[in-house]
Every structure is written in structure tokens, then in C-alpha cells.
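1. Got a predicted model here, sequence first, then my questions.
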Amino acid sequence: MAPSTIKQWTVEGQNGFESLKLNEKAPLPELGDRDVLVKFHAASLNFRDLIIPKGQYPFPVKDNIIPGSDGAGTVEAVGSRVTRFKTGDKVVTLFSQGHLAGSLDHASLGTGLGGVVDGTLREYGSFDEQGLVHAPSNLSFGESATLSCAALTAWNALYGLETRAIKPGQTVLTQGTGGVSIFAVQFAKAAGARVIATTSSADKAEVLKKYGADHVINYKETPNWGEQAKSLTPGGRGVEHVVEVGGPTTMAQSLKAVAIDGVISIIGFIGGFSKDQPTFLDCLNNICTVRGLLVGSRLQLEDMIRAIEQNDIHPVVDSKTFTLTELKDAYQYMWDQKHFGKLVIKIGEQ
């Protein structure tokens, strides 16, 4: 039986991580006719979670929001009109609760968990049945809790443009060792593609190779890594997919690496901002497609989970985990870039 009160975090203000407030006796969420009550066992953090309390997130955010988009748990109860789930099912949250299929639109943009809709950094949550999917059968709760944002974003980057979806023999360029980048390495290799990755250290390079990268470029030692990546492709034709996470500070090199008619998917801006950056004309000069994307749809999430099960893909999870009450420490640990892969928050039994 679910308790009458639960532990949950809220973001109150934009004063950095001090805006995170823990309520240890919040009321249990109410259950509507089409809702599913989820008992969370794990959640994971994204860069987005860190910048929301700092007031740097460019998309809608509700006051006093319960943070967190990524979560995995078991179904505790279902509403009278729920048909997709039953008590005891293992589930994963969908990032944009209203983005079921097709392109993101204005309405579904306003349904992001942990931004506009209360999220996963709590012991229990109530969600419309359309905003959940069945968890992969081959993953633990901690692993499943990493899929909602980073994994689906990487999947969308490689498969989101159906006419340009990744094909065997193509080359993918990834940047760094964050969650999206490592998932992109794993998904690209499962698709039969070659992977060129960038990183800043020899140790990280070895780990990237372990997870499938064919070539790793140290961007500190090779500032002009875009041309280097292009030279590593068959015939020097360039890479067909660039998973661009750095933003303005890395875009010029991504354009140097991309193949004719290649796709650069802009995921984020972890490299910060710079006035010295390419213009729209560079897209024409390089004859490529540059697209921005925000995670993905439930249909894509379900496709991705089938691929994870069929290829027995396991997310790369940082060796250090935090409990729900240690959330501020987890935010700081990730902000200081001490993590490798996804950072998991333990909430309930694993």
C-alpha cells in the first residue's frame, strides 16, 4: 500500500542549487481515471536539470516544479479507465508527456517532465497512462531510469529524420562522454555504423573505445578535430551524422567534419556560448542539414526500447550513486563534471 505522504523535491526560485527544496511529508499524488500511480525506484539527472534552478533553461518551466524527467519504477495503482498498464508493471517515464508520435508541436512542447509537468525526483508520481512505457526486460531499474532523455535524444538524432536515418557503413561523430554521446556510440554501433568520438583525455578515450568507438580524437591535442574526423572517413567524404552537444563552441568543427548531405543534430550547448560561431550560410557552403531537436516521441521511445532488448544494450552508469535525500550533492557532482555516463539517483528498492 502506498503511504499517505511522500518525500519530494521542488525547485523554488532561480538561485542555483539552493533553490532545491525537500518536502518530506508531501501528499501522495491523486489518481485520475486515466492515471497511473508509479512507485519510483530510480531516477537519473540531465544537464537540463542542473540549469533549471539556475534560470538558464530556454524552454517553459512552472513555478515550484518537481524536477526530474527520467524515472523508472513499478505501477502501484491504476485509474478505472487505464488500459495500457496493470499493477506491478515496470515502467519508464516519457520526457514530453504529450509527444506521442510525429513531430513535436507547440502543445506537446509544454508537457516536459520536470519543467512544466511535475517530474520524477520523488517517491511516487501520478501520470497519464499515455506518458509511460514498459521498461526494457533486460535492464535494472537504475539502468532503465537513464533512458527518458539522453537515450531518446541520441536515438532521435540518428533516426528522427526518416529519410536520413542511420544506415550500416555510415559514420557518426560524437562529442565527449556525456549520456547522449555515449548512447549515440552504442546505438550507432548496433546499427552497423562506424563511430568517431572526441574527448579530452586518454582515459576517457579508452572507455569510448570499449563501448564501440572506432576512432577517438583528443580535442585538446587536436583543436582542428573536424578536419581530422573527416580524414578518417572512407575517401575523406565526411561523416553522415554529427551528434552536436557542445553548441556554438564546437559547431565550426562539426561543419568541417560533415559529409555532403549529412545531418548535424544540435542537442545542447554544454560548451557554453561564443560570439565567434558559424552562420546559416555555412550550412549552404557545406551542403548539409542542421536540425535542433528536443528528446523524442513515445513511438520513438518504444522503438528504441525494442532495439535495446534485441541488442542487449546496457546504459553506461557512473560508479557513484546518490540517494533521493542527497540530491543537492548529486547536482553539484554532475555540475563539476565528475560523472562518466549517466548519474543515477536511488529512490526505492532496486
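-> In hand now; what should we look at?
2. CA atoms for contacts and neighbours, from now on please.
-> Will do.
3. Which stretches in the stretch 201-350 of the chain count as strands?
-> Secondary structure of the stretch 201-350 of the chain by DSSP state E, counting those that start in this stretch: the strands cover 215-218, 239-244, 258-266, 289-292, 322-323, 344-346.
4. right, and those strands - which one's nearest D49?
-> Using Cα to Cα as the measure, strand 344-346 is the one of those that comes nearest D49, at 12.8 Å.
5. most neighbours per residue, which of the strands of the stretch 201-350 of the chain?
-> For those, the stretch with the most neighbours on average is strand 239-244, a mean of 28; neighbours defined as mean count of other Cα atoms under 10 Å.
6. Show residues contacting that strand.
-> By Cα atoms under 8 Å, 6 or more residues apart in numbering, the residues outside strand 239-244 that reach it are 154, 157-158, 166, 170-175, 181, 184, 229-230, 233, 250-251, 254, 257-268.
7. now the strands: where do they sit in the stretch 51-200 of the chain?
-> Secondary structure of the stretch 51-200 of the chain (DSSP E, counting those that start in this stretch): strands located at 70-78, 90-93, 124-128, 132-134, 171-175, 194-199.
8. putting a second one here so we can go through both:
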Amino acid sequence: MRSYHLSHSGAGLAGLTVRTHDAPVPGPGQALVAVRATSLSHRELLVLEGSYVLPVKPDVVPVSDGAGEVVALGPGVEGPAVGDRVMATLFGVEHLAQRGGSLDGMLTELAVVDADSLVPVPAHLSYEEAATLPCVAVTAWNALTGDAAGVRPGDTVVVQGSGGVSLFALGFAKALGARVIATTGGPGKAVRLRGLGADEVIDYRATPDWAAEVRRLTSGRGADRVVDVAGILHDSVRAVALAGTIACVGFVGRTAEPLDPRALFASGATVRAVAVGSRAQFTAMNEVIAEHGLRPVIDRVFPFEDAPGAYAYYAGGTSFGKVVIQGAGSPAGIG
């Protein structure tokens, strides 16, 4: 079997190599999964450049997100069966153990995974689609539903840009009955966001003060919830309604203005840091995906042999939706 390895966090693409190994054998409580597809998220770029916030072991098999088929079980496994189509949660059963970081990830032909970490693939999804769910989809679901208030029908939700979390948040928010205002950086992406169900789209290049535009579109009230993926809390506070919620998911913008504590206090908003979610949230999300027939947005699929090309393409920042790496020898489009 073949696996990709990253020599160390911060090694960049030059540190990504493929090796051949003997097939692993699952131990007690473990399952052996033939990985049919993996997907990239911003997390993988952070690991590659050495700025990921959690530990990354040397020589790690990278990539947290993957889907595949159970091909063998270790002793004492209850639940998954050989032949099941499954995804692995990003976090393992131990506290803060994460795939593609302190644990080996999914960019491999065969992965040994704790059986308790496996979640069934929704029946209507292909392996390529399912591989997009464990990190950004669960994060988006948590951002919308993981607090006491949650998104309710009639709420207004703001999503930022067209990255994975934002596109999933758009689809989930619409399924939950919310009105969605999306921000983006150009007319082409604005058209695609409307096609995915966004009720309003703000081009922040044409309208730099997008927070004021959110207020205008909500008759001065502001949004009930802002899913902030860019770390622009200063503007998100201006866009959120009194006592609304800001789900702080990331900081891809990296040029954020300082957050004025007086503005935050005046808003009465709750700012909640969101880092993926639990297995229970993953399962609840999958129920909604199945009920509404939701499908992830995939920009491009690369072969296993060109995983470095997938990384380079994703890092270029031009993708709309997820970048997927197909498993070696994997049949396409199973669903």
C-alpha cells in the first residue's frame, strides 16, 4: 500500500512524499478502511506551512478528511461492518487527538481508524462528496446549531466568501429555514452563490462596508448570526443584530482590524469560537443532509498520484467549493 507523508509541519510541498508499506492490521476496537477519497481544507495548508494550532507529529500521514470502505475489523468491534461506507471524524477518541496531526491522516490507500470514530456515509453521496464532510461541514453545522439559540426559521444568517465552511453554512442555513446573506469578492461568484440559494449577495469589492449593507438589507436590525471565517470580528460585530451570535470559525483573512471591546459590549452579541464538532453533531448533520438531499460543492477532483498538484491548486485560492483527491484505484461517483 502507498501513503503520503509530511516530513514535519512547516515542510511545505517539498516535504510531502509518497511511500510504500505493508498493509496494516487493525487492532482491538479498530477498523481498516480502504480510503476512496480525501479532501483539502484550510487546515491542511496550515499544517503544510507550520502554523496549525495543534500538535503535528513528525512524518505524519496528512489530511484529516476522508471517506472509504471498511475492509477488515479488529477484535471487539461493534457497529461498523465489513463493506460499510464510512467517514472518520477529525478528532480521535482521545482528547484533541486529530487526524493528519497527532494521528496519521487519510492520504493513504489503507487507514487504521478507531471504530468508534466512524460515521456512515449518507446513502445518496459519492465517496468524493462524503470526503468533504468531516472538517468543514461539521464546523459549519456546529457554527449554526452548536449553541443554545441555534438557527431558527426566519433568522438571517451571514456567510463570508465561498470557501468550504461558508458554502456548507449556506446550504445548512437554508435547510433550517433561514434567510442567507452571502459576501463575496466578485460578480461571478455572486451568481453562483445565488444559484446555491443565497437570498442576498454583497460584493465586498464593490461595497467595502459590507456590514453597513447587511444592516440596510435587514432594515437596520442586523443579522441574527454571522459565520465569521476570516477573523474580521470588527466588521462582524457591526453586522450582527442586538444579542445576536457570531460564530468565529477561522482567520483566513489574516488582516483583521482590532476588535473594539466597547462595540462588542454595546452589541450584546455572543462570540463563540468553533473548532469542528462532535461525533453526535456529525451524525445529526448527516440526518439533515439525507433528509434534504444536500450535496457538497466540489470544484475539482485530482488523482491520488497528483496529491501535490491538488495542494498547489487549492493553495492558489481560486477554487469554488472543495478540492478532492481520489483514492488510488477508487471507482468514481459511487453513491
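-> The structure has been received and is ready for your questions. Owing to the predicted nature of the structure, the values given are computational and were not obtained by experimental measurement.
9. Export the strands of the stretch 201-350 of the first structure to JSON lines and append columns for distance to L45 of the first structure.
-> JSON lines is the format used below for the strands of the stretch 201-350 of the first structure (distance: least, Cα to Cα, whole Å):
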{"stretch": "strand 215-218", "distance to L45 of the first structure": "26"}
{"stretch": "strand 239-244", "distance to L45 of the first structure": "19"}
{"stretch": "strand 258-266", "distance to L45 of the first structure": "20"}
{"stretch": "strand 289-292", "distance to L45 of the first structure": "21"}
{"stretch": "strand 322-323", "distance to L45 of the first structure": "11"}
{"stretch": "strand 344-346", "distance to L45 of the first structure": "7"}
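10. Could you pick out the buried ones from the contacts of strand 239-244 of the first structure?
-> Restricting those to buried positions leaves 154, 157-158, 166, 170-175, 181, 184, 229-230, 233, 250-251, 254, 257-259, 261-268, with burial counted as 16 or more other Cα atoms under 10 Å.
11. Centre-most residue in the second structure?
-> V136 (1.0 Å; Cα atoms, centre = their mean).
12. Tell me the counterpart of it in the first structure.
-> With TM-score structural alignment as the criterion, V136 of the second structure lines up with A150 in the first structure.
13. ok, now G220 of the second structure?
-> Structural correspondence for G220 of the second structure with respect to the first structure (TM-score structural alignment): G236.
14. What's the separation between the closest residue to that match other than its chain neighbours and A184 of the first structure?
-> Closest residue to G236 of the first structure in three dimensions, ignoring its sequence neighbours and counting by Cα to Cα, 6 or more residues apart in numbering: K230, at 5.5 Å. Note on K230 of the first structure: its distance to A184 of the first structure, by Cα to Cα, to the nearest Å, is 18 Å.
15. next one: A257 of the first structure
-> Computed as Cα to Cα, the A257 of the first structure to A184 of the first structure distance reads 17 Å.
16. What of T83 of the first structure?
-> Taking Cα to Cα as the criterion, T83 of the first structure is separated from A184 of the first structure by 33 Å.
17. same deal with G348 of the first structure?
-> Where A184 of the first structure is concerned, G348 of the first structure sits at a distance of 29 Å (Cα to Cα).
18. any idea which of the strands of the stretch 51-200 of the first structure is most buried?
-> Scoring the strands of the stretch 51-200 of the first structure by mean count of other Cα under 10 Å, the most buried comes out as strand 171-175, with a mean of 28.
19. show me the contacts for W225 of the first structure.
-> With contacts defined as Cα under 8 Å, 6+ apart, W225 of the first structure is in contact with 198, 217-219, 253.
20. Output these in CSV, with distance to G73 of the first structure appended to each entry.
-> Formatted as CSV, the contacts of W225 of the first structure follow (distance: Cα to Cα, whole Å):
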residue, distance to G73 of the first structure
T198, 34
I217, 38
N218, 38
Y219, 39
Q253, 40
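21. May I ask which two of those residues are separated the most?
-> Comparing the members of the contacts of W225 of the first structure, the greatest separation, given Cα to Cα, is between N218 and Q253, at 13.2 Å.
22. Settle this for me: E349 of the first structure is touching H41, isn't it.
-> Yes. Under the criterion of Cα atoms under 8 Å, E349 of the first structure makes contact with H41 at 5.7 Å.
23. So between these two, which is more surrounded?
-> Taking E349 of the first structure and H41 together and counting by other Cα atoms under 10 Å, H41 has the greater number of neighbours (23 against 10).
24. separation between the more buried one and L94 of the first structure?
-> 16 Å.
25. Kindly indicate whether D22 of the second structure is helix, strand or coil.
-> Of the three states, D22 of the second structure takes coil according to DSSP: H, G, I helix; E, B strand; the rest coil.
26. wait, what's in contact with the residue in the first structure that V157 of the second structure lines up against?
-> V157 of the second structure is assigned V172 in the first structure as its aligned equivalent, the criterion being TM-score structural alignment. By Cα under 8 Å, 6+ apart, V172 of the first structure lies in contact with 185, 188, 193-196, 239-243.
27. do V136 of the second structure as well
-> Residues near V136 of the second structure by Cα under 8 Å, 6+ apart: 41, 164-165, 168, 276.
28. if you set the cut-off to 10 Å instead, what comes out?
-> The contact partners of V136 of the second structure, by Cα atoms under 10 Å, 6 or more residues apart in numbering, come to 40-43, 65, 90, 142, 163-169, 249, 275-277, 322.
29. And for K167 of the first structure?
-> 158-159, 188, 191-193, 240.
30. Find the nearest non-adjacent residue to the counterpart of V75 of the first structure in the second structure, please.
-> Aligned counterpart of V75 of the first structure in the second structure: V70 (TM-score structural alignment). Ranked by Cα to Cα, 6+ apart and with sequence neighbours excluded, the top spatial neighbour of V70 of the second structure is V33, at 4.5 Å.
31. Counterpart of the one you found over in the first structure?
-> Using TM-score structural alignment, V33 of the second structure sits opposite V38 in the first structure.
32. Quick check: the residue in the first structure sticking out farthest from the centre vs I270 of the first structure, distance?
-> Ranked by distance from the centre of the first structure (Cα atoms, centre = their mean), the top residue is G235, with 32.7 Å. As judged by Cα to Cα, G235 of the first structure and I270 of the first structure stand 31 Å apart.
33. ok so, going back, ok, and the contacts of K167 of the first structure in the second structure?
-> With both residues aligned by TM-score structural alignment, their matches' Cα atoms under 10 Å as the criterion, the subset of these whose aligned partners also touch in the second structure is 158-159, 188, 191-193, 240.
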